[in-house]
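> Just the structure for this:
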Amino acid sequence: MIRLSDEELETLLDDTESDRAERKESFKGDVPKKARQAVCAFANDLPNYNLPGILFIGTKDNGEPSYLDITDQLLRSLADMKTDGNILPLPVLSVEKRTLKGAEMAVVTVMPSDMPPVKYDGRIWIRTGPRRAIANEQDERILNEKRRYKNIPFDIYPIPSAQITDLSRIIFENEYLPAAFAADVLEANNRTYEERLASCKMIVSPDETTPTVLGLLSIGKTPQDFLSGAYVQFLRIDGIELADPVIDEEDIGGTLVEMLRRTEEKLSAHNRTMIDIVSSPTHNKELAYPPAAIQQILYNAALHRTYESTNSPARVYWFNDRIEIISPGGPYGNVTIENFGSSGITDYRNPNIADVLKTFGFIQAFGRGIATARKLMQENGNPDLEFQTTSSAVVCVLKGKS
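All right, here's what the predicted structure looks like:
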């Protein structure tokens, strides 16, 4: 992450025609929306500066201070732009309070994305001189081409043995596109099928139509033919040991959406209601586990697991006293064995899969799954989550009520 000096920031403030800077007097009214558009445009870096773009909060259009009070709440609101799920893939940005030209300002530094195009609210925003604009077909082609020369994550690696015919056009056009892009963008779309797939990272490029890992997992007809470990193994065990009798089992494959929905159905079928006739005059119906807590951990397993060089599935083992959800691959990036589960510490092995899960509605915001699950378990009267973390796997244990 690049941190510009005060002199460099003041130079951008003084250059009112810069396409690397956006200035706002406050963070009220429609500014949060425009600020996200600016972050999206800086992340796309259409001019290919390979330098950060800067959003200044607390300065007038001419670069002079507006003397805004830079509070902790304002800084938190700016930081939320990174993880609220409206800008996809997730941008790389930092938020600071800086003293420039003798006044405090909030400075948001946005790094160019390795995975363009980046979207905000279903639209691809770019910088055209000092202004923001929505990308046209040629702009998207340039952004797609930039991606091919970056150090990309595994979830958008090409799978050479797959062909474009292994992707479902029906799912892509009828389910994914309407969820991913604003209606007016789709109506004005003159792009070819291949160009649209490439823009969504489902294939390498319009000219190189090899499907990516993301494409096969999102809209593939038979994803497990190419990614053999990309499924969920479910076991319902009548006991508390793995060697005890198995009363229900299923290997659940298909696309990410199909896999998660079918697994949720299986979990729901086994989450039996308990009747409490003691603690109150009326009968209280309680579930053994809060469904949303199990969902959060399941989604985390699908999102954060490794899909590279493994035949191991994600595993959901339901015992009589607990549920174990096992995700192949240990912690990634900023998340380590030592700080796993700590508040505010997140990283993404599969940032583009995160985009798809958000698009299909499985994730509303990022970095809050474990905290949400913990809160729901507590409210339902269950013990706290337990994690067993190694370099090759993460096991989450949800314990039943005692």
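
> contacts and neighbour counts: CA atoms only from here.
OK.

> would Gln296 count as being in a helix?
Yes. Residue state for Gln296 (DSSP: H, G, I helix; E, B strand; the rest coil) corresponds to a helix.

> Let me know whether it touches Lys375 as I believe.
No. With contact defined as CA atoms under 8 Å, Gln296 does not reach Lys375; the gap is 11.4 Å.

> In terms of neighbours, single out the busier of those two.
More neighbours surround Gln296 than the other of Gln296 and Lys375, with 19 against 14 (other CA atoms under 10 Å).

> Contact partners for that one?
By CA atoms under 8 Å, 6 or more residues apart in numbering, the contact set of Gln296 is 369-370, 372-373.

> ok, which stretches of the stretch 201-350 of the chain are strands?
Taking DSSP state E, counting those that start in this stretch as the criterion, the stretch 201-350 of the chain contains strands spanning 232-237, 246-252, 273-276, 284-287, 314-318, 322-328.

> now for the second one, which elements pack on it?
I take that to be strand 246-252. Under the contact criterion of 3 or more CA pairs under 8 Å, 6 or more residues apart in numbering; DSSP states H and E, strand 246-252 touches strand 232-237, helix 256-270.

> wait, is Phe42 part of a helix?
Yes. According to three-state DSSP, Phe42 belongs to a helix.

> That one touches Thr128, doesn't it?
No. Under the criterion of CA under 8 Å, Phe42 makes no contact with Thr128, lying 10.9 Å away.

> quick one: buried residues of stretch 379-392?
If you call a residue buried by 16 or more other CA atoms under 10 Å, then stretch 379-392 has these buried ones: 380, 382-385, 387, 389.

> How about stretch 230-247?
Neighbour counts using 16+ other CA under 10 Å place 230-239 of stretch 230-247 among the buried residues.

> how about this one, so we can line them up?
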Amino acid sequence: MLDEELSEIVANLRVLGGDISDVEVKQSQRELPKTIRETLSAFANTHGGVLILGLSESTTFSATGVRDASKLSNDLASLCSTDMEPALRPLIRVHDFEGVKIIVAEVPELDPAQRPCFYKGAGMTKGSFVRVGDGDRRLSSYEVQIMLSSRGQPREDEQAISGTGLQLLDPIALESFIARLRTNRPHAFADLDRDHLLRRARILVAGHDGTENLSLAALLALGSYPQEYFPQLMISFVHYPSVTGQPSATGTRFLDNLTVEGPIPIMVRDALAVIRRNMSRRAVIGGAGREDVWEYPETALREAVVNALVHRDLSSAARGTQIQIEMYPDRLTIRSPGGLFGPVTIDNLTDEGISSARNATLMRMLEDVPLPGETRTVCENRGSGIRAMVSALRAAGMSPPQFDDRVSSFTVTIPNHALLNEEVVRWIESLGEEGFSGSQCIALAMLRNREILDNRSYRSATGVDSRVATAELGDLVARELVTQTGSRRWAQYELSQRGHRPPSGEAPASTRSDRRPQLLDALGDETLSRAELARSTGLTDQTVRRWLSIMRDEGTVELIGSSPRSSTARYRRTRQGSLFSPAEPG
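I've put the predicted structure just below:
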């Protein structure tokens, strides 16, 4: 890590006022703190991170330094090598920072095939941690098992279910499945007799005693009633009357409460039916004006339900946990046992070409099992279901789904609001600004709904690339509608005080935000750089840059010397600028 990068990290910590998910600070002047093993394990088991020794979080991250940097660095390297399993090899460097020496260790993320990383002295179960927010949390024994199973391809869906046979399958669904295999995959199945086809498709598998039984995948995909053997492999649906899940003022605990059972295709159909039954309609503003639509788009709901059913953990430890669908007035939450599998992470979940199946055999079956009453199959969107969900919400003018991966569970939350409804459109118009892009309008609406916004969530909500997202967010900051906390990959955005101002009978927002008089007064008869103008006026660099561009175009200031992108560029008032009247906002 370069000194400049360290300075940026510390500056962000001081602005944010606390540790962040991939940076941990410890005040350790003479010896390594005992909790350092927990942090090393947590970083290695999550997404990696930066460990800094010699800063004090209790005093706003002041640089307290370490006494013997060389010894402490060697102790840290030795601990990583001998006390952690598998051994860690972080990049450790001593930095001279604000007059003291501090130690920075960049801990890499472990490949899933090597997890969990744990402290040997505590053992795998008690010594394995994961990073949650800005803290380290010990993994449960179940979560350790999940990580161990992710070292290879899980085979729970191919497990033989003792005492089962073809009589437990829906005969119509089975015959339809066989016919589709022969038609769609002729090379593998067209010339096989029925018994060999069922074995190759993993409908029938050999048990421990050598007898043939149904596989768990076959029971879930084609069975008449899988819950006879696994009662909790079902969906529970609850509709709460309040956003907190507490009873209403009249004492009503649930508006609806249902158990959804059957094979996966039936559960998809019935889960969607009960969600529809509990949905209402709302008005959204589009190109053709006002339109009444359902609260949640069908495609987003279907993909979220299918994703939960197909990717849930089927190991014995998780078979007592059902999928939970919870509807609140402001959101719909779908939670399934088992976190993300393989190379898929929250950050790349919506990227094209990133896909990994925990239950590969089950997914392959469901590619040839249609949804009841439809021609489409359950896993028609294999590898692109999450993208289809996000696209459907975007097309409906809604916020993107929120994903939460907790190793032992995966949760999808879909906020229940149209971003650009009549009230929000009036609010955006009241800001008195022109030239917003469609994606900027969506971002403003998200911020008004108090959602967290960064470059990644901006891209997810709008579909623009990272370069456009950076430019458009910068423009909102320059317009003083949005304030930025942190920088680069730690940057987060929220509405400014001006952005929070509701529509009223006051002067137009454009008059209140006109910075031309302020900049012209600062220039006076001098020639100043952009940085000097920012210091003189107290405005951000983005705001100064924006208004100087406007003023150059209208002829009230002129550029002296190099390109306006250069830090050495200087500006001075023109004759027209000397005559400028603030009563004429542009």
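
> just to revisit the earlier point, in terms of neighbours, single out the busier of Phe42 and Thr128 of structure 1.
Using other CA under 10 Å as the criterion, Phe42 of structure 1 and Thr128 rank with Phe42 on top: 33 against 14.

> these two touch, right, Gly341 of structure 1 and Ile370?
Yes. Using CA under 8 Å, Gly341 of structure 1 is in contact with Ile370, at 6.8 Å.

> just to revisit the earlier point, closest to His304 of structure 1 among the buried residues of stretch 379-392 of structure 1?
The closest of the buried residues of stretch 379-392 of structure 1 to His304 of structure 1 turns out to be Thr389 (CA to CA; 13.0 Å).

> Translate that closest one into the numbering of structure 2.
Taking TM-score structural alignment, the alignment pairs Thr389 of structure 1 with Asp405 from structure 2.

> give the contact list for the residue lying closest to that match once chain neighbours are set aside.
Once flanking residues are discounted, Asp405 of structure 2 sits nearest to Gly339: 5.4 Å by CA to CA, 6 or more residues apart in numbering. By CA under 8 Å, 6+ apart, the residues touching Gly339 of structure 2 are 312-313, 405-410.

> Same check on Ser402 of structure 1?
Asn382.

> and the gap between it and Asn271 of structure 1?
Here the criterion is CA to CA, to the nearest Å. By it, Ser402 of structure 1 lies 15 Å from Asn271 of structure 1.

> Just want to check the distance between Leu385 of structure 1 and Phe340 of structure 1.
Leu385 of structure 1 is 12 Å from Phe340 of structure 1, where distance means CA to CA.

> Which residues are in contact with the residue of structure 1 most remote from its centre?
Most distant residue from the mean C-alpha position of structure 1: Pro281, 45.3 Å away (CA atoms, centre = their mean). Pro281 of structure 1 sits next to no residue when contact means CA under 8 Å, 6+ apart.

> in structure 1, which spans are helices?
With helices called from DSSP state H, structure 1 shows them at 6-14, 31-44, 72-83, 137-147, 169-171, 177-180, 183-187, 193-199, 213-219, 256-270, 291-304, 351-359, 369-380.

> Quick one, which of those gets closest to Trp318 of structure 1.
helix 256-270 (8.7 Å).

> now the closest one, how far from the centre of its chain.
In terms of CA atoms, centre = their mean, to the nearest Å, the centre of helix 256-270 of structure 1 is found 20 Å from the chain centre.

> ok, now stretch 258-276 of structure 2?
Centroid separation for stretch 258-276 of structure 2 versus its chain: 26 Å, with CA atoms, centre = their mean.

> who wins for proximity to Val95 of structure 1 among the strands of the stretch 201-350 of structure 1?
Once the strands of the stretch 201-350 of structure 1 are compared by CA to CA, strand 322-328 is nearest, at 31.8 Å.

> So which elements touch the closest one?
Partner elements for strand 322-328 of structure 1 (3+ CA pairs under 8 Å, 6+ apart): helix 291-304, strand 314-318, strand 393-399.

> If we use 7 Å, what do you get?
Judged by 3 or more CA pairs under 7 Å, 6 or more residues apart in numbering; DSSP states H and E, the packing partners of strand 322-328 of structure 1 are strand 314-318, strand 393-399.
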